[in-house]
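# Let me see the structure of the following:
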Amino acid sequence: MGVGAGRTAGRWPGVRRFGGRGPDSGAPGGRDRERGRGGEPASARDGSAVRSLRWLRALLAVLVTAAVVVPLTAAVRPRIPAPAPADLPPVTAATLEGAYAANRANAGLAARMAAGHGDRRRAAADRALAAPSRRLLAFDGRGAGRAAEVFGDLAHADRVAVLVPGSDTSLDTYGRFRTAAAALHRALTRQAPAGTGTAVIAWLGYTTPATVSTTAITPDRADEAAPDLREFVRGLPGVTGPGSRLTLLCHSYGSVVCGRAADGLDVDDLVLLGSPGTGADSAADLRTRARVWAARGGGDWVAEVPHTDVDLFGTTVGFGTDPVSPAFGARVFSAGDGGHSDYFRPGSACLANLARIVLGATSEVTHA
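Have a look, this model is predicted:
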């Protein structure tokens, strides 16, 4: 759910409790693929055929690998025990600090349970989230884990950014996602006009797909996550106040989640970063009142992924139109020469542009 009422078990329930389902690296820190192999046929048509053939081969490789590797991985690592999320009433600005404390306590208990289970990695991740300085709007240590962490003074923020991560983001790899959110908040603090309050929320509110799996090339996980993201966003005005402006920043597979959730999201700006597509043919098809932005770094391997969708054995594979293409109709801005994991890199052109979008300084955004 959002920062409001509870949801049925198995869905994202925001601050009250998380569901039980369970960068890519959807957060910065993942490894980018090598680009520019050369040897393409001179004809654009032949080049397209070669790329399609590579795409088909890559797809088959993913399907075979996922069928073998993922089940074995799940068998090797038993389910990590963790407590149910803290049972909290809907969070408001007045109860925010109490919610932070309750979720930190829950993370501490999850750390002790993971340690008793012998999972040092998860125990360390949970223990870090339980530190007194952490502002956890929500926490669920079960399965891959979920969390929503705040950077800044959310109750008094005029500008709020919510980050939605891509694949391979879980509590075990959360540090990379957190680094991105912290970098954005520092940039906002530097660039904000005097008297403007800012906050960033790292929303790990869904079970992200593994990069090497069939779920990374289908919209299934995004379809599951979309209602939870809508509810989370719907509850934010009760914490921040009705005057705050909200920007949704969606990285990689997270842009598929945002695309599925866009219809009905009350946000001012929707930003797609390193997106494989949203499942929509155009920005207009997202049916959102928000300004839709898109960017892709010059070194991002997503540029080599065919932006199409096909029906394969009754399942949709791929995510449609390239969001940085003219046909999509988004506001395309400069992301520099960075790779798939560099959109929030401190000092980068992309991070500066993201801060401008969040702060509403849209005339200062540099375009590709």
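
# C-alpha from now on. contacts and neighbour counts both.
Will do.

# was I right about residue 229 contacting residue 261?
Yes. Residue 229 is in contact with residue 261 according to CA atoms under 8 Å; the separation is 6.8 Å.

# Tell me which of these two has more neighbours.
residue 229 (28 against 23; other CA atoms under 10 Å).

# List the buried residues of the lengthiest helix in the chain.
If you go by DSSP state H, the chain has its longest helix at helix 44-76. Applying a neighbour-count criterion of 16 or more other CA atoms under 10 Å, the buried positions in helix 44-76 are 51, 59, 62, 63, 66.

# what's the answer for stretch 113-126, then?
Quick answer for stretch 113-126 (16+ other CA under 10 Å): 113, 114, 115, 117, 119, 122, 123, 124, 125, 126.

# The residues you listed into TSV, with extra columns for secondary structure?
Below are the buried residues of stretch 113-126 laid out as TSV (DSSP: H, G, I helix; E, B strand; the rest coil):
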residue	secondary structure
113	helix
114	helix
115	helix
117	coil
119	coil
122	helix
123	helix
124	helix
125	helix
126	helix
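
# Let's see this one next, to set against the first:
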Amino acid sequence: MDGTTLILVLALVAALTAISQFLLHLIQRDMPGVRPWACACALIAAGLIATGQRHSFPLIAFGNWLVFLGHALMLASVRVFSGAPPRTGPLLIAATLAILPILALPRTDEDVHLRIAALSATLTLFSGAIAAAFPRIPGLIPRFNAAMFGLNAALHLARAGWALLWPQAADATLSGAVSIAVMLWSLAMLFEVAVGFTLMVSEKLRDDLRRQANLDPLTGILNRRGFDLVAGHAAQRGPRALLMIDIDRFKRINDTFGHPTGDRVLAHFARVAGLSLRDEDVFARIGGDEFVALLPGCDAEAAMRCAERLRAELAQRPPQPPVTLSIGVAADADGATSLAELARRADSALYRTKRGGRDRVALA
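This is a model prediction of the structure:
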């Protein structure tokens, strides 16, 4: 298979990749970075088609420019997927400036090695930047993508060096062994571009679903399932304490002011409590107006102070309408008590506060 045919095969694969990524965008419109990735693949496909016209230098240069633009959009796509500013404008300008050395070089077959070196150097820089951007995204697939683009950068760097060190081996027809090998590797990279990004989207969707399954959508804190998962790994040894927290007469708020007001009260308390508790504390909403907090490293006295501080913080920054808290506290001095038993004891103390008039703290 000659070089021109391989370029057309590459263009076809790039076009199919662009179509698949556009379809992915239609399915997951809220997923960041998918549309620019699809546009990048389309630009690369168009650039490869233009590059395949070996009889026309302007078309070859135009195709190289489109390929550069495609790589710039890929970098912007990875950046936006990671939550960073895309910087699309500066990247497209950089891709445009990168074509100028190729346009300035002599257009003779004797100087084709210089054009190959310039092309490979630019692809080295873009691939390296893309590889460096992937690790900002959590997960296994982004690390694999980073490794593939890093390898791609290394191979293009080697090709640039080869073109400069052995200019007599460079060929304008792309029929040489090195050119064929580079295009075969590019074919593998196009499959990576399609599969790698799709798998990364899939991994993010999986992680988002797991997060949503463990979070309370109203308050943004852990739900009961999330609390059980996190608390099971927290402070398995050593002292710990558990707070069972109830908003007093919450049903009356819903009945009098309506459920939207009740929702605002719940969200307000979650924010206040989140500011009062430590980073290592595990805080969750486990029912309508019921909350729980696991305090690793806290004995009974420290847990009582934490509970009183919660009540005081809410009194100082009350929602509308104002509410009070009843809190049951249970402590485990050495970590020997199971979490279920600790919760049962704290729940018993909570009901004791309710029988005693509410708006207070009781220790089991």
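
# what's the TM between chain one and chain two?
Once superposed, chain against chain, the TM-score is 0.23 (TM-score structural alignment, normalised by the length of the second structure); 142 aligned residues with a CA RMSD of 7.0 Å.

# Can you add distance to residue 310 of the first structure and give the buried residues of stretch 113-126 of the first structure back as JSON lines?
Converted to JSON lines, those look like this (distance: CA to CA, whole Å):
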{"residue": "113", "distance to residue 310 of the first structure": "44"}
{"residue": "114", "distance to residue 310 of the first structure": "41"}
{"residue": "115", "distance to residue 310 of the first structure": "44"}
{"residue": "117", "distance to residue 310 of the first structure": "43"}
{"residue": "119", "distance to residue 310 of the first structure": "40"}
{"residue": "122", "distance to residue 310 of the first structure": "37"}
{"residue": "123", "distance to residue 310 of the first structure": "41"}
{"residue": "124", "distance to residue 310 of the first structure": "41"}
{"residue": "125", "distance to residue 310 of the first structure": "38"}
{"residue": "126", "distance to residue 310 of the first structure": "40"}
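
# Closest one of these to residue 71 of the first structure?
Proximity of these to residue 71 of the first structure (CA to CA) peaks at residue 119, which lies at 19.3 Å.

# about what we covered before: would you check which pair of the buried residues of stretch 113-126 of the first structure lies furthest apart?
Largest pairwise distance in those, by CA to CA, is 14.2 Å, between 117 and 125.

# tell me, how many neighbours does residue 5 of the second structure end up with?
11.

# With the one 3 residues further on instead?
In terms of burial, residue 8 of the second structure registers 18 neighbours under the definition other CA under 10 Å.

# so where does it fall, helix or strand?
Using DSSP states H and E, the element containing residue 8 of the second structure is helix 3-27.

# Just after that helix, pick out the following helix or strand.
Where DSSP H and E defines the elements, the next helix or strand beyond helix 3-27 of the second structure is helix 34-51.

# now that following helix against helix 3-27, angle please.
Orientation check (axes from the mean of the first three to the mean of the last three CA atoms, to 10 degrees): helix 34-51 of the second structure against helix 3-27 gives 160 degrees.

# what distance separates helix 34-51 of the second structure from the centre of its chain?
Between the centre of helix 34-51 of the second structure and the centre of its chain there are 24 Å (CA atoms, centre = their mean, to the nearest Å).

# in that helix, what counts as buried?
Result for helix 34-51 of the second structure [16+ other CA under 10 Å]: buried residues 34-51.

# circling back to that earlier point, what would the buried residues of helix 44-76 of the first structure look like in a markdown table with distance to residue 291 of the first structure?
Formatted as a markdown table, the buried residues of helix 44-76 of the first structure follow (distance: CA to CA, whole Å):
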| residue | distance to residue 291 of the first structure |
| --- | --- |
| 51 | 32 |
| 59 | 33 |
| 62 | 34 |
| 63 | 36 |
| 66 | 37 |
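
# sorry, back to before: helices and strands around the helix holding residue 8 of the second structure, which ones?
On a contact count with 3 or more CA pairs under 8 Å, 6 or more residues apart in numbering; DSSP states H and E, helix 3-27 of the second structure meets helix 34-51, helix 177-214.

# hmm, who's touching the shortest one?
Spelled out, that is helix 34-51 of the second structure. Contacts to helix 34-51 of the second structure, defined as CA atoms under 8 Å, 6 or more residues apart in numbering, come from residues 7-8, 10-15, 17-22, 24-25, 59-74, 76-77.

# List only buried entries from those.
Using 16+ other CA under 10 Å, the buried ones in the contacts of helix 34-51 of the second structure are 7-8, 10-15, 17-22, 24-25, 59-74, 76-77.

# what helix or strand does residue 190 of the first structure sit in?
Counting by DSSP H and E, residue 190 of the first structure is part of helix 174-191.
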